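Asker: can't give you the sequence, but here's the structure:
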């Protein structure tokens, strides 16, 4: 798996078209870059990628610093530093701009990118984005403390059932458990602190085309928070879709719905 070093962080990534978009692709093909959520990895997105690569879109998935294979080395992490790493990856791969896709914590990152790096963002797709709040900060601080002392098993024993919808297959829950157990506890704790200290984002500064996908049964990114974000984004081309019966792990629980929604949205960008 290729790596790139940006901002002193070694980032593992995968690229569906490392030589650029296929020569026979039409002008509607885009480059996508995907930012996963807390306790996850780039593999979270693989079930939806065929819906995009089949339309000649270039898809770049990465493990954020401190998560999965992008080894945590003790540097502080913030939502801003993750956003800067994403821009660094685009620079390293000589990509002028991209459709940025983020889930949960990654939803925070892509809305920040849309607000603060508009020249690098062709469109924003936020999947179950978390909205900074006092309650979120409290929950993330508690998680940071738990994993710092007890490791990842407490998260692996609770999140797969607690954060998914009622129709989520057992196989998906087992994969979520594996994603969680594969995390470095100190990296996970640092990412929890990044969410706890997330800045207030000026959603009105997001003017790029914007798609928000919300899970009807999502207890981690509430419908209230999703609507708060959506209502304040200034884009003239924005869409909110609610996935029935889906919890917080949208791309694993409903890959067909998510893949088709993003592909359809991309066709209008």
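Answerer: The structure has been received and is ready for your questions. Everything quoted here is computed from the prediction, not taken from an experiment.
Asker: alpha carbons only for contacts and neighbour counts from here, please
Answerer: OK.
Asker: Show me the strands in the stretch 101-250 of the chain, by range?
Answerer: 121-127, 210-215, 238-243 (DSSP state E, counting those that start in this stretch).
Asker: could you dump those to JSON lines with distance to residue 176?
Answerer: Formatted as JSON lines, the strands of the stretch 101-250 of the chain follow (distance: least, CA to CA, whole Å):
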{"stretch": "strand 121-127", "distance to residue 176": "17"}
{"stretch": "strand 210-215", "distance to residue 176": "17"}
{"stretch": "strand 238-243", "distance to residue 176": "19"}
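Asker: Structure two is appended below for comparative analysis:
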């Protein structure tokens, strides 16, 4: 199994397929790279696909600290350096959507596009209040990375997002900066949209990636 040593953390990842535009798949909080099992067989047909376990998740090591959006993004940048990959499409679910968005903001030359699946940002007050302690863990100091509307506007690449909540979808649409960006809304779906409707999700993602190539 492939691992990479990056300072205080040892990251597990898989690396399959081939293609000119690698995809970097990033899971959500308490999940791991197995969450993309519904996507990998489809995506590797035409793309190089890297699926990673974030620090403290899956097969990766669990150091004492570093569980912040900024550090997760820095870990991913280190993984790309190790793999000698200049640019990727960052695909993230839930917290992973925040992480790939941070990667796009903090390392703009490394991210060609972002796909975010019910990301852990732009949350309604009642949801943010319920998971507030978890969100606080992702910010290690005042002013550190917590994706907000002004922060998300700093993503200069095209963005494709999937939501079940049309209100959140409308807010996301308002922060796009690239005209090729798109929001998909599946009302009535749950949090794991890519697993609930995998065939439709996979087709939409690959079609959108082809349209922005």
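Answerer: That came through, no problem. Predicted model only: the values in this text are computed from it and were never measured.
Asker: What value does the TM-score take for this pair?
Answerer: After superposition, the two chains reach a TM-score (TM-score structural alignment, normalised by the length of the second structure) of 0.87; 206 aligned residues with a CA RMSD of 2.3 Å.
Asker: can you redo the strands of the stretch 101-250 of the first structure as JSON lines with distance to residue 49 of the first structure and mean neighbour count?
Answerer: JSON lines is the format used below for the strands of the stretch 101-250 of the first structure (distance: least, CA to CA, whole Å; neighbours: other CA atoms under 10 Å):
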{"stretch": "strand 121-127", "distance to residue 49 of the first structure": "14", "mean neighbour count": "26"}
{"stretch": "strand 210-215", "distance to residue 49 of the first structure": "16", "mean neighbour count": "25"}
{"stretch": "strand 238-243", "distance to residue 49 of the first structure": "18", "mean neighbour count": "16"}
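Asker: Can you check which of these gets nearest to residue 255 of the first structure?
Answerer: strand 238-243 (10.7 Å; CA to CA).
Asker: what helices or strands is the helix or strand that comes right after that closest one leaning on?
Answerer: Per DSSP states H and E, strand 238-243 of the first structure leads on to helix 250-253 as the next helix or strand towards the C-terminus. If you count contacts as 3 or more CA pairs under 8 Å, 6 or more residues apart in numbering; DSSP states H and E, helix 250-253 of the first structure packs onto helix 255-266.
Asker: what's the matching range in the second structure for the helix it packs on?
Answerer: Aligned by TM-score structural alignment, helix 255-266 of the first structure corresponds to residues 198-209 of the second structure.
Asker: Mean per-residue distance, the matching stretch versus the first structure.
Answerer: In the superposition against the first structure, stretch 198-209 of the second structure averages 0.9 Å from its aligned positions (mean CA distance after the TM-score superposition for the first structure).
Asker: Check which residues of that stretch are buried.
Answerer: Of all the residues in stretch 198-209 of the second structure, those buried under the rule 16 or more other CA atoms under 10 Å are 198, 201-202, 205, 208-209.
Asker: Equivalent analysis for stretch 85-102 of the second structure, please.
Answerer: 87-102.
Asker: likewise stretch 185-193 of the second structure?
Answerer: Neighbour-count burial for stretch 185-193 of the second structure flags 185, 191-193 (criterion: 16+ other CA under 10 Å).
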